[in-house]
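1. What follows is a predicted protein model with its sequence.
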Amino acid sequence: MFRLAIKLIRVAFREAGETERGIEQLARQPNVVRPEHRSASRADRDPGGPPRIAGIYPFRFFVTIGGLASYWVDRRDQFRRTAVYVARDFKGESPADPPVQTPIKFELLINVQTAPMLGLAVPPSLLESADGMTE
């Protein structure tokens, strides 16, 4: 079995001043950051400047403001699947009858301008498998 040597580092930001210190700590070494959606913002970049750390975000919005990538549940698919449940309710089925479903479709977006600013080359195979790219 192949195992990656990945070290997980958790940096919690509770106050505004801690955010900048945490980002500086992470920017000192090669990292990919997966911020919580509550804290994901432009804080991982210099205001108006290039990104400082590679961030993989939960929402596509962050890719449009300069984040490296987003990977999360395809929300449009989730809404379509929810509509099926609502239609069942309107047809008289009990809301307790349908099974609980887990997400089955995910969305990967890549910002192809941010990658070179971070010194990263995005492999063509990854670009081919992405659901979208931002330039």
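-> Structure's in. What do you need?

2. rest of the way, CA atoms for contacts and neighbours
-> Fine.

3. Show the subsequent helix or strand relative to the helix ranked longest in the chain.
-> For the chain, the helix that runs over the most residues, judged by DSSP state H, is helix 75-90. Elements were assigned by DSSP states H and E; along the chain past helix 75-90, the next helix or strand is strand 106-111.

4. and here's the other structure:
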Amino acid sequence: MVVRVRFSINGLPAVELQTYNKYYIGTRQHYEFCLQHESIEQDHAVIHCVRNGEVDVVTLMGRIFVNGREVRVQELTQRDANEDGVVRLRIGDVEAEMIFETDESSEKTIDVPTTYEALFEKRETENK
């Protein structure tokens, strides 16, 4: 089962987070989430999409609240979400959401030739 994770901040459209990537939040222009708000620090926080459906939220210089509770480091999964798959966040004084969605249709299957003849036919087709 694949779990898609999306992040929305300040009511903006949600951005899908890619596994194994880090997303920085702060006032620096080159950050993935650059926010010009009085409650946001230059190097506020980082979101690390650790693996399928697991996200770490780490405070660098600012304050982060997860479901109303202030945290320094917090692992988030679907278990932390409400019935709609949403975890409520506050980055400084800016509202945000982490959205978890199960996407069973996105699992990929690969058709692998299992006989010599099938493998040979596939190569013949690719070479045309």
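-> Perfect, I can see it now. The model shown is predicted, which means the values in this text are computed figures rather than measured ones.

5. what TM-score do we get after superposing?
-> Superposed pair, TM-score by TM-score structural alignment, normalised by the length of structure 2: 0.25. Supporting alignment: 58 aligned residues with a Cα RMSD of 5.0 Å.

6. rewinding a little: can you give me the angle the longest helix of structure 1 makes with strand 106-111?
-> Relative orientation of helix 75-90 of structure 1 versus strand 106-111 (axes from the mean of the first three to the mean of the last three Cα atoms, to 10 degrees): 150 degrees.

7. what comes up buried for helix 75-90 of structure 1?
-> 78, 85 (16 or more other Cα atoms under 10 Å).

8. State which strand of structure 2 is the longest.
-> Taking DSSP state E as the criterion, structure 2 has its longest strand at strand 94-103.

9. tell me what that strand is packed against?
-> Packed against strand 94-103 of structure 2 by the contact rule (3 or more Cα pairs under 8 Å, 6 or more residues apart in numbering; DSSP states H and E) you find strand 2-9, strand 86-91.

10. Okay, strands next: where are they in structure 2?
-> Per DSSP E, structure 2 carries strands over the ranges 2-9, 15-16, 22-26, 33-34, 45-51, 54-59, 64-66, 69-71, 73-76, 86-91, 94-103.

11. which secondary structure elements does the second one contact?
-> By that I understand strand 15-16 of structure 2. Applying 3+ Cα pairs under 8 Å, 6+ apart, one finds that strand 15-16 of structure 2 contacts strand 2-9.
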